[in-house]
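# structure for this input, please:
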Amino acid sequence: MDIRINKEFVLNTAKQLLEFNSPSGFCFEIMELIQSWTKSLGYQFETTNKGCGVITIPGKSNDQVVGLSAHVDTLGAMVRSVTAKGTLKFTVIGGPIVPTLDGEYCQIRTRDGKIYSGTFLSTSPSIHVFEDSKTKKRDPENMEVRIDECVKNKEDVINLGIGPGDFIFFDPKTTITESGFIKSRFIDDKASVACLLGLLELFKRENIVPTYTTKLFISTYEEVGHGSSYIPSDITELISVDMGCIGDDLSCTEYDVSICAKDSGGPYDYNMTTDLVNLAKQNDLNYAVDIYPMYGSDTVAALRGGQDIRGALIGPGVHASHGMERTHYQAMENTMKLLYLYVTK
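Okay, here's the model as predicted:
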C-alpha cells in the first residue's frame, strides 16, 4: 500500500489550526483560513448559514455521496460577570476539565476586537495567604480570571470594554516534538481537521478521484452538541473523524486510528464499521475498536437532527481529552490512510 501522505503539510496545518483561537460560537475567522487553503488546492468551498464549511471532492460516481466530518470548534469560556475587585467570573463553553485551567494563561476578546491577556486562578491563589489554597475545589464558582491591566475595581474593567459575553481563549500551548508527538489543548478535534486537509492535499497532488463524490464537512458547534445537526441533503453516509479515547478498559493508543462501534448515541452502522475494520486489518494499519459510553460525535448530531444517513466514527487516539491532550503523528497517518482506503474502495 503506497499512500504518499505529506507529513510536513499535515503537521504544519495541525500546528496552525491548534494555535488559532476558535471556541464554539467564534469560528468565523478560522473558517476563512480553511476556505483560503481549500481554494488554493482548487476545491469548491461553501459555508452554511451557521458557519460550517462544505468542501466538495468530485467522484467517479454520484450514486452516493460520502461525508467526512470533523469539527474545528473547541472548548473555551466566556465572561460571566465582572467582580467588584476587578476580576472576571467565567462560564465554560463545552466540557473542559476545569481544574486543568488553574494557572493557565488566556486572552479576553472584547466585542470591539480588543485583546487583553489574563490568567485563570483559584480564588484562593496563594499558599502564603489562604489556608484552603491546596484544597479549594477548582470549578467556575471558585475560580476567576486575573486581567493583566491596571484595574482595581469593576468600573476599571468596564472602562476597558470588557463585559459579559466576551470570549475567553485558552492558551493551547501547542508543541510538536521531534519524536512525533503533538501536545496541545484542542487536538480534539483539530488533529482530525488537519487529517481531512491532508487527505485533500494528497488527492490534489496525486490527481486522485474518490469512488463517490465526497464532501468534507467542517463543523463549528460540535462541542455544544449541534455541530452537524444539518448536513448537505445529498450525503448518504457520514463518517465523523474525531478523537479516539484512551484509558480504562479501552484498547486505543496514541499511535492508532480508533474505530468506535458504539458511543452514548448507540451503535454506529454495522456494515460501515465492519468495512472500516476490514480495511484497517487488510492493510496492516494500527487500529483499535472500542466503545465510548461518555462520548458523542457529529454523526450522532446528524442522526438526532433527522438526517437519513448511515454513520460511523473514527479518529486518531488522543490521551487526556478535554485537558492537556497528546497524540502521535502515527495516529493521524493511520487515520488518513483508513479514510483514503474507504473513499477509494
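
# make it CA atoms for all contacts and neighbour counts henceforth
OK.

# longest helix in the protein, please.
When the chain is parsed with DSSP state H, its longest helix is helix 187-206.

# which parts of it are buried?
187-203 (16 or more other CA atoms under 10 Å).

# cool, and stretch 21-36?
Using 16+ other CA under 10 Å as the test for burial, stretch 21-36 gives 21, 22, 23, 24, 25, 26, 27, 30, 31, 34, 35.

# confirm that the first one sits in a helix.
No - according to DSSP: H, G, I helix; E, B strand; the rest coil, residue 21 belongs to no helix; its state is coil.

# quick check: closest non-adjacent residue to it.
Spatial nearest neighbour of residue 21, excluding adjacent residues (CA to CA, 6 or more residues apart in numbering): residue 169 at 6.4 Å.

# residue ranges for the helices of the stretch 151-300 of the chain, please.
154-159, 187-206, 270-282, 298-304 (DSSP state H, counting those that start in this stretch).

# please give me the structure for this one as well, since I'd like to look at both together:
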Amino acid sequence: MNDQEYMLQQVKAVLAIDSPSGFTKNAVDYLVKEYKALGYEPQVTRKGGVLVQLSAGDGSMPGDGILQEAHLDTLGGMVCGVKANGRLRLTALGGMNPNNAEAENVRIYTREGKVYTGVCQLTDASVHVNGDYSKTERSWDTMEVLLDEMVFSEAEVHALGIENGDIVCFDPRTTVTESGYIKSRFLDDKLSVAILLGYARALKESGKTTRRAVWQHITVFEEVGHGGSASVPEGVGEAISVDMGCVGEGLACKEHQVSICAKDSGGPYHYEVVSGLVTAAKAAGVDYAVDVYPHYGSDVEATLRAGADLRHGLIGAGVYASHGYERSHVKGMMATFALLNAYIETV
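Got it, this is the predicted structure:
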C-alpha cells in the first residue's frame, strides 16, 4: 500500500468514528491501536488526546524538537431539552452552524450505551404546511431533532433513556470521487490526522532518523478552543499545527494545494517558521499557497496562550466549505504530506 492509499484508508476510518468535542474515546482508541501497529508507543493524555514520539533526533539539535499537532474532535450537538411533542432541542458543540445542519441524519448516544438515529430539521419543516419556511432564520432555537422512533411525548423519549447531555453526532457522508475529490463533513481536521499517520508510517518505514526530535499530538478539544493547551513534551522548541487550509473568496489556496498560513484571527505565525515552510515547499517542488485567514484559530495558538515558549506555524490541505459539507483533494493531502517530509530533515 503506497502513502496515498494508506492516508485515504485512514481518513475514511477516522471519519467513520463519531467524535465531537468531549466524546472522542472511541476514535482515540482506534488511533492508539494504529500507532502501535506502526511500531510506536502512544500515550493517552489526561485530557484524552494522543501523544507519541516518532523520533528522538540525532542529537545535533537538543532542545529544539518539533511537535506536530492535529485534532480529532469535530463539531456536533448535545441534547439540551425534550419538547412536549417528543422532539429534541440541541445546543452546539463547537461551531456547528444550524444552516449547515438542516436535513442531516444524526445519531444520539445515551449514557447507557444505546444509539438512536434521527434527523435534524427546521421546526415545522413541511413547505406545504409552513408558509414561513423560507423566511425563517435558522438557529438552534428554530431547529430540532426528530427521532426515528414512535415517540410523541417527553415521557416516551425519556423512556428510551435519552436525557439532557446526550451527544448528537452528524453523519459525515464521506465519499472519494474518481477525480480525487474528498468530500465529507469533518475533514477539519480528520484529514490532517490521516496525514500525520501517513507521516509517522513513512518515517518508520524509511528507517531514517530526523535531525530534530519529533512528536505528534492528536488533540481532542480544538473545536472548543483548548485542544493544544497542554501536553507539550520537554525539549520542544517549535510546534506546527496541521489543520485545514482555508479555500474561499479572496484567498489564494485551492483544494489541490497545501496552504501555509501567515496570519489568522489570533495574529501572525512565527515569521521564521513561515519562511522556512515556504523555502522547503519551493525546494521540494510542493504546490503551495500562502494565505491570511480572516476567521480562524488553531491548536498551536492555544499552546502559546497556555504559556509555551516556542515557535509556531500552521499548514493544511486546502478545504472548501469549512464547518459545512467540506471538500478537499488527494493532491492537497499529498502536498501537505510532502511539505512535512521536506520541512523536517532526515539524516
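
# which one of the buried residues of stretch 21-36 of structure 1 is nearest residue 99 of structure 1?
residue 23 (18.6 Å; CA to CA).

# so what does the closest one match up with in structure 2?
By TM-score structural alignment, residue 23 of structure 1 lines up with residue 20 in structure 2.

# just confirm residue 244 of structure 1 contacts residue 317, I think it does.
Yes - using CA atoms under 8 Å, residue 244 of structure 1 makes contact with residue 317 at a distance of 4.1 Å.

# any residues in contact with both of those two?
252, 257, 258 (CA atoms under 8 Å, 6 or more residues apart in numbering).

# from those, pick the one nearest residue 311 of structure 1.
For those, the nearest to residue 311 of structure 1 is residue 258 (14.9 Å; CA to CA).

# quick one, what contacts that closest one?
Listed by CA under 8 Å, 6+ apart, the contact set of residue 258 of structure 1 reads 243-245, 252, 287-290, 314-317, 335.

# from residue 314 of structure 1, how far off is it?
The gap separating residue 258 of structure 1 from residue 314 of structure 1 is 5 Å, by CA to CA, to the nearest Å.

# now do the strands in the stretch 1-150 of structure 2.
All strands of the stretch 1-150 of structure 2, identified by DSSP state E, counting those that start in this stretch, fall at 43-44, 50-55, 65-71, 76-82, 88-93, 104-109, 115-122, 143-147.

# whereabouts in structure 1 does the first one align?
It refers to strand 43-44 of structure 2. Against structure 1, strand 43-44 of structure 2 falls on residues 46-47 (TM-score structural alignment).

# mean deviation of that stretch from structure 2?
Mean deviation of stretch 46-47 of structure 1 relative to structure 2 after superposition (mean CA distance after the TM-score superposition for structure 1): 1.1 Å.

# quick check, distance from that stretch to the centre of its chain.
Here the centre of stretch 46-47 of structure 1 is set off from its chain's centre by 19 Å, with CA atoms, centre = their mean, to the nearest Å.

# stretch 262-282 of structure 1 now?
With CA atoms, centre = their mean as the basis, the mean position of stretch 262-282 of structure 1 lies at 21 Å from the chain mean.

# what's that stretch aligned against in structure 2?
Under TM-score structural alignment, the match for stretch 262-282 of structure 1 is residues 263-283.

# quick one: buried residues of that stretch?
263, 264, 269, 270, 273, 274, 277, 278, 280, 281.

# distance of the third one from residue 253 of structure 2?
To tie it back to what came earlier, the one meant is residue 269 of structure 2. For residue 269 of structure 2 relative to residue 253 of structure 2 (CA to CA), the value is 17 Å.

# ok so, going back, residue 149 of structure 1: which of the buried residues of stretch 21-36 of structure 1 is nearest?
Of all these, residue 149 of structure 1 sits closest to residue 21, with 21.4 Å by CA to CA.

# pretty sure the closest one is in contact with residue 168, am I right?
No - when contacts are counted by CA under 8 Å, residue 21 of structure 1 is not listed as touching residue 168 (9.5 Å).

# quick one: the closest residue to residue 12 of structure 2 other than its chain neighbours and residue 74 of structure 2, what's the gap?
Residue nearest to residue 12 of structure 2 in three dimensions, not counting chain neighbours: residue 174, with 7.2 Å by CA to CA, 6+ apart. Distance, residue 174 of structure 2 to residue 74 of structure 2, using CA to CA: 14 Å.

# looking at the two, which one has more neighbours?
residue 74 (31 against 18; other CA atoms under 10 Å).

# can you pull the contacts of that one?
Residue 74 of structure 2 makes contact with 19, 20, 21, 94, 186, 188, 189, 223, according to CA under 8 Å, 6+ apart.

# out of those, who's nearest residue 38 of structure 2?
Out of the contacts of residue 74 of structure 2, the member with the shortest distance to residue 38 of structure 2 (by CA to CA) is residue 189, at 21.1 Å.

# so how far is residue 326 of structure 2 from the closest one?
11 Å.

# next: residue 100 of structure 2.
Residue 100 of structure 2 sits 11 Å away from residue 326 of structure 2, going by CA to CA.

# go on, residue 117 of structure 2?
For residue 117 of structure 2 relative to residue 326 of structure 2 (CA to CA), the value is 22 Å.

# one more: residue 308 of structure 2?
Distance of residue 308 of structure 2 to residue 326 of structure 2, computed by CA to CA: 32 Å.

# next: residue 303 of structure 2.
The spacing between residue 303 of structure 2 and residue 326 of structure 2, counted by CA to CA, is 26 Å.
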